[in-house]
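Visitor: No sequence on hand, only this structure:
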């Protein structure tokens, strides 16, 4: 097949490819010869049907397949000879649309080539890694939070009025139109005021009650209430207050530790310390990764495929629009035009994406099946009861698999670079680390 270059501007490429009628005919005959041994036809033994008769009978069926194989083969050979990779699927169209058998086939192919990505001397890359130790103060604060979450309630002095946050122990009977209704009564029910666990307006009316007091609470069931026969109706609850209790944090001792699955308070402290330092390490890595990407972005500069930048800018603009308009769930909205800022961010993302992909390929970084399975399982947890359907969806959707694979691959490439770069560890406070993380979110 004859291939002639018609465009070579920056990364844009275009070629005219001519498949002569003779080449196409030869390709058709080649395919018919391959099939000949298996063909049976009346009047001939299997495999003995003459090629001219096969061509007359099956030539038209084979023609399209032969043409497609010839074009695909020419494209593959072209990329091998040029040593280029297209940034996306090449655009291929037939020029002589009124083609008929016996004519040459003329095809135009155009694409954007992936750029040459420059080498980076990783040993010259210097990055800072923030290190935070979980001190006794942080562990004590975490223990206090655990104690508050495991709080008990202790009886208040008789005659004390119930406050928001107190627990009242009540017997109650609910009535609609003067009739008690199923599920509307209970005895010795412990209700924390302000917990919003009852119908809206119920708990507020019990603020100020005392032990042994009887209180009639009047509320309206919401219009969307799950029990249709009660939805939107007014109800009266006769409540007898049997106790008023104040919240009291649990004691920080071995009993508290055992509530949280530890053998002793010391063991719980050690677990808390490990968990805190894991959290700090995760935050520190996020900060270090951003600094590393900033440094790489400064070190490399190369031409970017315009279509990739345009697509990324549109994606960024679209996502930010939805962030600003959270009530719009679908995509039935005016087209969002990318701004100069969106395009600038897109250029950074595309440049770094191509760079990391090149580094990963040369370093033979791979995402294992186990890592992919773990990623799918983590995503599947977001769809309780539908895990199996999610797994099947991922298996049938290459784009979804790529979305799950991409961040794993990127993190492994980052790890590879960090091993070779000059990393300076600096011990900082938790507040300093938090400020660094906040700065990332503000950018």
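Guide: Yes, it's here. Everything quoted here is computed from the prediction, not taken from an experiment.
Visitor: all contacts plus neighbour counts: C-alpha atoms, from now on.
Guide: Noted.
Visitor: Mind jotting down where the helices sit in the stretch 1-150 of the chain?
Guide: 21-35, 51-82, 136-149 (DSSP state H, counting those that start in this stretch).
Visitor: Please render those as TSV that adds mean neighbour count and distance to residue 164 to the earlier fields.
Guide: Putting the helices of the stretch 1-150 of the chain into TSV (neighbours: other CA atoms under 10 Å; distance: least, CA to CA, whole Å) gives the following:
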stretch	mean neighbour count	distance to residue 164
helix 21-35	16	85
helix 51-82	14	73
helix 136-149	15	16
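Visitor: And here is the other one:
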């Protein structure tokens, strides 16, 4: 096998690989010899099929396999010897001008862009200011007041029920004059306008008063889940016990219990923990931007054009869809990246390669436990479909990489922060938010 260099400009590489016909034939014969003991064919005992017949039957398929193995082997050996790492999948093209036929040497052209050599970086000069915010009592009180507004509390009212009010009533449903299973309840609280009952039911309770009796006449939808009731007319005999209007919850232990806390003090503690987590997350964004900005100016090296082009295209495509949210899928002309997109893409590729190189040198790894936690966090976004999401991730290498990449990046950033000079500055919640908004403007 012969490998000849044809291109070496910057990060661009080109090679011609020649696989002699004799080498291919030898590989095919070796595969046939290895397979012969297990081959069964009509008219022959197992393992006794003649080699000539085997070659006639399986030779073409094995020839294709042997070609691919030979080329892959040559590339693997080449990368091992040169230390090159292709930025993207190498392009391989058959070079036999008149078409290849059995007995010919195989000649292919291989082109790729090599990943650059990333220089070592001295992080001792990196200076980071971390903003810290201590949740104030006013912030906790503001959050409590927000919860009180969202808490669904109803207080007794006089007069007629209106949309948004809660009606507490007993009801008995009948179809063809006979009660049906699941059609009765006592002291049932129904918020009018919530659309929690079948269509038309709640509308007929608007205007009722406490101690009033009313028959509600409705028809079950044709696609109702209970087939024996689907499309049937029904009468619900209703006895109104109480009419309530929405009220504002008192900030006390009872309200806290609505939100799963044992007491008001426990709820305050939960709110404080949540605020600390939110503030820390925002501060982390700012620290990360500071660090990346400084790293971007610390080193320069050649970037693979194909990676920059692909990243710029992705940026342009994403921003286009953000500006045109009404367009679904890819039913549009190709979006051409601007100079600004190319500049941002170059920054992202440079920093990505730098962080990847440092992580590799420092043997940074994302553990199985960390991946499982990330998958569980993502799965919560699909309530009721968590199992399907887990299965999708397990079967999709690309999806796994999309989850693994930010975890890996964060671990590398933590590694750099350990070596950088980090100072803390206490600021207000408003100051922190202002810094976050600056990030969003960039």
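Guide: Arrived safely, thanks for sending. These numbers were taken from a predicted model, which means no experiment stands behind them.
Visitor: returning to that earlier point: between the helices of the stretch 1-150 of the first structure, which gets nearest to residue 393 of the first structure?
Guide: helix 51-82 (30.1 Å; CA to CA).
Visitor: How far does the closest one sit from its chain's centre?
Guide: Mean-position distance between helix 51-82 of the first structure and its chain equals 42 Å (CA atoms, centre = their mean, to the nearest Å).
Visitor: tell me the average deviation of it from the second structure after fitting.
Guide: After superposition onto the second structure, helix 51-82 of the first structure sits on average 3.6 Å from its aligned residues (mean CA distance after the TM-score superposition for the first structure).
Visitor: So which other helices or strands are in contact with that helix?
Guide: Helix 51-82 of the first structure is packed against helix 21-35, with contacts defined by 3 or more CA pairs under 8 Å, 6 or more residues apart in numbering; DSSP states H and E.
Visitor: ok, now with 10 Å
Guide: strand 2-9, strand 12-19, helix 21-35, strand 105-112 (3 or more CA pairs under 10 Å, 6 or more residues apart in numbering; DSSP states H and E).
Visitor: Dump those into CSV; add distance to residue 55 of the first structure as well.
Guide: Below are these laid out as CSV (distance: least, CA to CA, whole Å):
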stretch, distance to residue 55 of the first structure
strand 2-9, 25
strand 12-19, 19
helix 21-35, 7
strand 105-112, 19
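Visitor: Aligned counterpart of residue 124 of the first structure in the second structure, please.
Guide: With TM-score structural alignment as the criterion, the equivalent of residue 124 of the first structure in the second structure is residue 125.
Visitor: Now its match: closest residue in space that isn't a chain neighbour?
Guide: Using CA to CA, 6 or more residues apart in numbering and skipping residues adjacent in sequence, the residue nearest residue 125 of the second structure is residue 420, 6.8 Å away.
Visitor: any idea how far that neighbour lies from residue 359 of the second structure?
Guide: 16 Å (CA to CA, to the nearest Å).
Visitor: got it, and residue 8 of the second structure?
Guide: On the measure of CA to CA, residue 8 of the second structure and residue 359 of the second structure end up 28 Å apart.
Visitor: do residue 96 of the second structure as well
Guide: According to CA to CA, residue 96 of the second structure and residue 359 of the second structure sit 43 Å apart.
Visitor: the strands in the second structure, which residues?
Guide: 2-9, 12-19, 91-94, 106-113, 127-132, 153-156, 166-175, 178-191, 213-219, 233-247, 421-426 (DSSP state E).
Visitor: Please look at residue 103 of the first structure and residue 97 and confirm they touch.
Guide: No. Taking contacts as CA atoms under 10 Å, residue 103 of the first structure lies outside contact range of residue 97: 11.1 Å.
Visitor: which of these two has more neighbours?
Guide: residue 103 (14 against 10; other CA atoms under 10 Å).
Visitor: Spatially, what comes nearest to the more buried one if we skip its sequence neighbours?
Guide: Distances taken as CA to CA, 6+ apart place residue 21 nearest to residue 103 of the first structure, at 5.4 Å, with adjacent residues excluded.
Visitor: Neighbour count: residue 8 and residue 359 of the second structure, which is higher?
Guide: residue 359 (18 against 11).
Visitor: That one is in contact with residue 407, isn't it?
Guide: No. Using CA under 10 Å, residue 359 of the second structure makes no contact with residue 407, being 11.4 Å away.
Visitor: shared neighbours of these two, which are they?
Guide: 365, 413 (CA atoms under 10 Å, 6 or more residues apart in numbering).
Visitor: and the closest residue in space to residue 159 of the second structure that isn't next to it in sequence, how many residues sit next to it?
Guide: Closest residue to residue 159 of the second structure apart from its sequence neighbours, by CA to CA, 6+ apart: residue 209 at 5.9 Å. Residue 209 of the second structure has 20 neighbouring residues, counting by other CA under 10 Å.
Visitor: Okay then, goodbye and thanks.
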